[in-house]
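*Asks:* here's a sequence, model it:
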Amino acid sequence: MKMRYRGMVPALALSVGGMLSSSVYAEGLIESLVEKTTFLGQFRIDAAFKTNSDQNPYNQNAFPYQNEEVSRQAFLPPDLGGGPWGTTPIPALPFVLDTNDTIIRDDRATAEDYDFNQVNLRFSGEMDMRFNRQWRLNVKLRAVFDPVVHDGFDAMDVMNDQGGIAKGRFDRYADTGETNFYQAKGRNGDNINPLEFAGRDYMVDFPTFIINYKSGKYDFRFGNQQIAWGQAIFFRTLDVANGLDLRRHLILDRGIEEFEDERVPKLALRATVQATQNILFDGFIGKFQPDILPNPGTPYNVIPAQFNKPLDNYHSGGYDSKLDGGFRLKGDYGNWGWQAMYVSRYNPLGVFRWAESGIEKGLTPWGGTLGTVVETGYLAKPRCSGDQNPYDNFCRLYDSVGEALSHSPFTVGPGGVYSDVEWFATAASVRVNGVDVINAAIMDFPALRDVFASPVANVDEARALLNTFFVASGGSIRGNLQRDYYREDVFGLGLSYVTETEDNNSFWNQIILNLEAQYTPERVFTSPDLGKDGLKTDEYIITLVAEKWHRWSESFPAAYLVGQFMHRSESDLVGLHLDGYGGNVGNTEPKTPDGISSANYLVFAGFQPWPNRKFIAEWAFLYDVEGGLLAQPLIKWNPGSGMSVDLYYNYVTGDLHGDGSKTLTRALDHVQEVGMRFTYQL
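*Replies:* Predicted structure coming up:
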């Protein structure tokens, strides 16, 4: 025992010494890492104040016919022997049967007006930790808080009307309570962005969280990141690696920033290799992340709030496990350059189509006597048996109208569509065909034929069908959509040239010309009828960009100038198919869209610093050749001490010339705002 004990003493001493040595080494390593780590912080306030009285026409307080009295008449359905829709009006019987009425939408659903389109407080932080000359860790954090200076629409305010806005069996986080400014979830309740923590009035995420290895000609980045291949303002021809997050300020931030704040980060491995002296290889493979759209009721919402927030199938459809990938080759030879790219991806905008509501809610008791008659008539039908269906037989599929409607895209509830004219105006505003969407819903969902809906041949028949169901519901009917994603192969080519003149001071000297082209075969778009198969077609996009730095005088620094042109064969700038263009919106006679053949846009942007650089004048103009305009003049003040102030104006119109039915900006022409951004570098 003594021998053993004596042998343990030096071993124990060595062990303790090793522990002390390890502790000292760990402390030294930590100190070394801290010395090689940089921290940057920024505090920012963003605000945008409305300069007009127009409210967002996709929200509850500003829909078409919001304050107008509209008459509604119910008709006998063709399936009950009424002839084509609109042929046989159902007569009203006082105190017995209510089949016609008048309604003012604002009496049933409204919301607080917005004076500020945007008010949020933001902190951005960045940590860059270098382990050695090759390895580093880079983390960027973004935290946004909205003080909610306007409450917007609260679904609880209409809970006693038509039974309120029901939840059903899917996550309705954006529909059934107060306006939700930031959360983005799938239909199963899971967050769409994995490294994001969000609530009604805040969000925290990591735009960048990467491990970076760089040695010689090799540069590898793994983690959450943005991959910016584009260089065009407003345009995204080759910039296809990331989707866009449009919750904070849509596309109305500083145009010159080129989507810096909007790209959705994705978990990816990116490799950049200087393959030869002249050729650069840039490739990635990453987790698919879709576009994030504003929620209903928010100032920049773009989907009519008469519809429930589209059910996102990102998780339930298995898209959260899908990968995107692609590469780009870029070569430079003196004044000439070229690039070629290929990306296999899921289109991040996705395809919207009708969806089962999952909400079991019938017409009674809020539908009055007509609703009771419809439900009684439904129960009078025998149950379908064998291969019988309500298209060809007088039979029913379900035990009640409520159960049938749960298997259809339509739900009885307040704050939906209240009249035929509202239906057509809203449909045209989001580039869909008000007649075709009815027929597609009926054909794709047998439950609608089951409750006496049947296809319509024209606008007049559609108006008769719609008003019949609106009267029977006792108010309005809400629509339900879903979003799916489709893989596509995107091919791109680019050519660049830098001009040279004998006079180095000539305006035409050192202009950088870039021609970019994208071709995508069999791209799938949202169909103007919201049908289940979408609309599949080949698309090509061509963009020409001319940019230069030019010094007007010796007393002023050089100004940056850029002019751009884009031609798109099938879709508009945000990815909606052009077949949906041309319908009437607002308080006008219903007219279905007839489409346009192509979309063409022009951009002129740039900035000019003052001699002391305390001020910078900036501008960005987007012109839709069909008659739309987005103008953004801006002045930037740098008073020093890490502070800067941006003051700008956003002016949007959809009918600079023409009636506005064929312009992209028509969807945003309610936006006239003075914006301010205050930034303080910590």
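
*Asks:* switch to C-alpha atoms for all contacts and neighbour counts from now on
*Replies:* Will do.

*Asks:* not counting its neighbours along the chain, what's nearest D128?
*Replies:* N138 (4.5 Å; CA to CA, 6 or more residues apart in numbering).

*Asks:* distance of the one you found relative to Q225?
*Replies:* In this view, N138 and Q225 are 10 Å apart by CA to CA, to the nearest Å.

*Asks:* what touches both of those two?
*Replies:* Common contacts of N138 and Q225 (CA atoms under 8 Å, 6 or more residues apart in numbering): 208-210.

*Asks:* tell me the one of those residues nearest V456?
*Replies:* T208 (51.4 Å; CA to CA).

*Asks:* which residues touch the closest one?
*Replies:* Neighbours of T208 in contact, by CA under 8 Å, 6+ apart: 138-141, 223-226, 265.

*Asks:* and for comparison, fold this next one:
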Amino acid sequence: METTTKLLFAMGVSLPTVVQAGWWEDIDISLDGFVRPEIAIRTTSGENPYNQRGNIFNGQPVERTSFTTTDTVTRGLPQADNEFNLTILRGKAALNARLTGNLRFIAEVRGIYDIDEYDNYTLDDAPGTNPAGTLQRRPNLFEYRVSSDGGALQAREAPMALELTGRDYMVDLPKFFLDYNVGSLNLRVGNQQIAWGQSLFFRVLDVPNGLDLRRHSLLDYVPEEFSDKRVPSPAIRASYMLGSWELDGFVQHFRPTIYSNPNTPYNAIASQFTVHDLYGEVDDEVNYGLRVRGPLGPFNLQLMAARRYAPDGTFRWTQSGVDRSLTGAPGDMTGPLMAQTAFERDPTGVVSAQEWFHYAGLSRLDAIDGLNASINEFPAAQMLGAAPVQDEMGARLTLDTFFQASGGLRGHIAREYHRENVFGAGLSYVFRGEAGSIFDQLITNIEVQYAQDRTFTNVSLSRDYIVEDEWTAALVFEKYQKFSYQFPATYFVLQWLHKSESDLFGRKLEGMGGSAERAARDASDPSNANYVAFAFQQPFPNLIWRVDFAALYDVEGGLLLQPAVRWTLSREFSMELFYNYLEGDLGSKNPNYNAISTVDYADELGIRAT
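*Replies:* Model prediction:
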């Protein structure tokens, strides 16, 4: 019996069980689970430019002009040639146990193993390299490493709740809580995800949890929204019904958004940077919030307020702490000074002014102001001969002078976290029209978020962060429409998002428009950001097949299209096939004006068999 149960459980078969003896007679336990491979096959030759072996300057001769001489440098790393963006085996098991009439225990264990079929970067690719930090030395797919309490770089795994990770595997408990329900009160205590928003791409009122981007970044199967991305956290959540109105509040342990590590398939932080994550300074802090929602005449209204640490964090220059001389030449005693700058001599860093300007643009940073901040805020840099510059020519001469002397400089940045107050309001209305018309039962939602004193990464990476209020607003139309008696109704959703200060990924708009030819400050930055999303689902008559389609358009010139097919052969087996088409260079504007261009290397065919 035990062997049979384990086999059925591994196959994903639900096993409701009711024990009929003694005081156990009210216990009802159900088990469910699945195992599935998930792969994403590359359909483009472009590699991830944020990784060492995807750097567009690899193998490309670039002229450098310093204050004293002109030379040509070729970044010596081999270019990767990947066939896959994703090759993981995922399993999940869920337990739902009714302990009493009012109390349930809900748990979910998730296991992920990456087969690691990637053309990976190794230290041998760059002779002479010896970068500080374990994450810079070998691709690490799952460990989230932060600085130790003493400040040692990437010295410990972050104390993530109920999670065990290694270089190529991850096991966690995204759900592990008690659910108590009596009368109008519902109480959940334990590790959990809190979903306050239901959207395809946009998060306006969905503020409690950060996102986990270690697996498939934001390019997963769109109909699942953020259900697999929200970072779980120990929390107490309580909701109470007052007539037709609901009060919903939470207190949770703060956990940040988890970015992909350097040189992994979907990494979005240029690998010429070394990140000192200072999560340890706030890992005992809590977030809390309250939401109220209910009917108001013909409308449904919701109001929310939260006091939280912004999960994405901010970035700034920080001392490298690496005692390695500027030139590496015998007798060069500049190591202690270099340790007090934001740089580390290493060939996996930036090697030319052209590369510096290009990657500042990709990162939505300002190439000139970024150089000046790394000089003005570090006296040791000035003692090494660096001086603030006034224009692009001065910046290029200064950069190439130091790159010629060093052979390459890695930038060191710190990730910090800041408190903010977030307020939101939502209003929904269901239109009544002629039966069967496009307007009948059309649901309209308006959501607005106001973030007070939000802290943004300065486009210069200065420690003088930008602190401004930000408005975010969304307009959403959704509807089920019957087009044929033979086919089930088609679901449509159309969304518009507006942000006043940052792009879809939270990057300040002042950093938009930079390129290898100019700094962002010499470009005309957009005054706001706007996005349009559209999606539909069409089940077939036998419900075995379903066609999905999703699109995201950045009005500054970026587009994501995801057509998909879902095949449900039986209760035990299903498959999804979807394609991510990304275009970040629509229209006449520089691609660094839009958010989609950040991932437009990742055209891919996704396959999941569950």
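
*Asks:* thinking again about what came up before, filter the contacts of T208 of structure 1 down to the buried ones, PyMOL style.
*Replies:* This is how PyMOL selects the buried members of the contacts of T208 of structure 1, with burial counted by 16 or more other CA atoms under 10 Å:
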select buried, resi 138+139+140+141+223+224+225+226+265
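
*Asks:* what's the closest of the contacts of T208 of structure 1 to K591 of structure 1?
*Replies:* Set against K591 of structure 1, the nearest of the contacts of T208 of structure 1 by CA to CA is P265 (40.3 Å).

*Asks:* how about the closest one, what's its match in structure 2?
*Replies:* When structure 2 is aligned by TM-score structural alignment, the residue opposite P265 of structure 1 is P232.

*Asks:* my read: its match touches L211, true?
*Replies:* No. Contact status for P232 of structure 2 versus L211: not in contact, 9.0 Å apart, counting by CA atoms under 8 Å.

*Asks:* correct me, but L656 of structure 1 touches L630?
*Replies:* No. Applying CA under 8 Å, one finds L656 of structure 1 not in contact with L630, separated by 10.3 Å.

*Asks:* more crowded one of the two?
*Replies:* The residue with more neighbours, out of L656 of structure 1 and L630, is L630; 22 against 17, by other CA atoms under 10 Å.

*Asks:* the more buried one - nearest residue in space that isn't next to it in sequence?
*Replies:* Excluding its sequence neighbours, the residue lying closest to L630 of structure 1 (CA to CA, 6+ apart) is V652, at 4.5 Å.

*Asks:* mind listing what that neighbour touches?
*Replies:* V652 of structure 1 neighbours (CA under 8 Å, 6+ apart): 628-631, 665, 668-672.

*Asks:* one more time with 6 Å
*Replies:* Neighbouring residues of V652 of structure 1 by CA atoms under 6 Å, 6 or more residues apart in numbering: 629-630, 669, 671.

*Asks:* burial of the aligned partner of D205 of structure 1 in structure 2, as a residue count?
*Replies:* If you follow D205 of structure 1 across to structure 2 using TM-score structural alignment, you land on D172. By other CA under 10 Å, the residues close to D172 of structure 2 number 19.

*Asks:* make sure D172 of structure 2 is actually in contact with A107.
*Replies:* No. Between D172 of structure 2 and A107 there is no contact under CA atoms under 6 Å: 10.6 Å.

*Asks:* so which of the contacts of V652 of structure 1 wins on neighbours?
*Replies:* L629 (27 neighbours).

*Asks:* that one -> structure 2?
*Replies:* When structure 2 is aligned by TM-score structural alignment, L629 of structure 1 is paired with L559.
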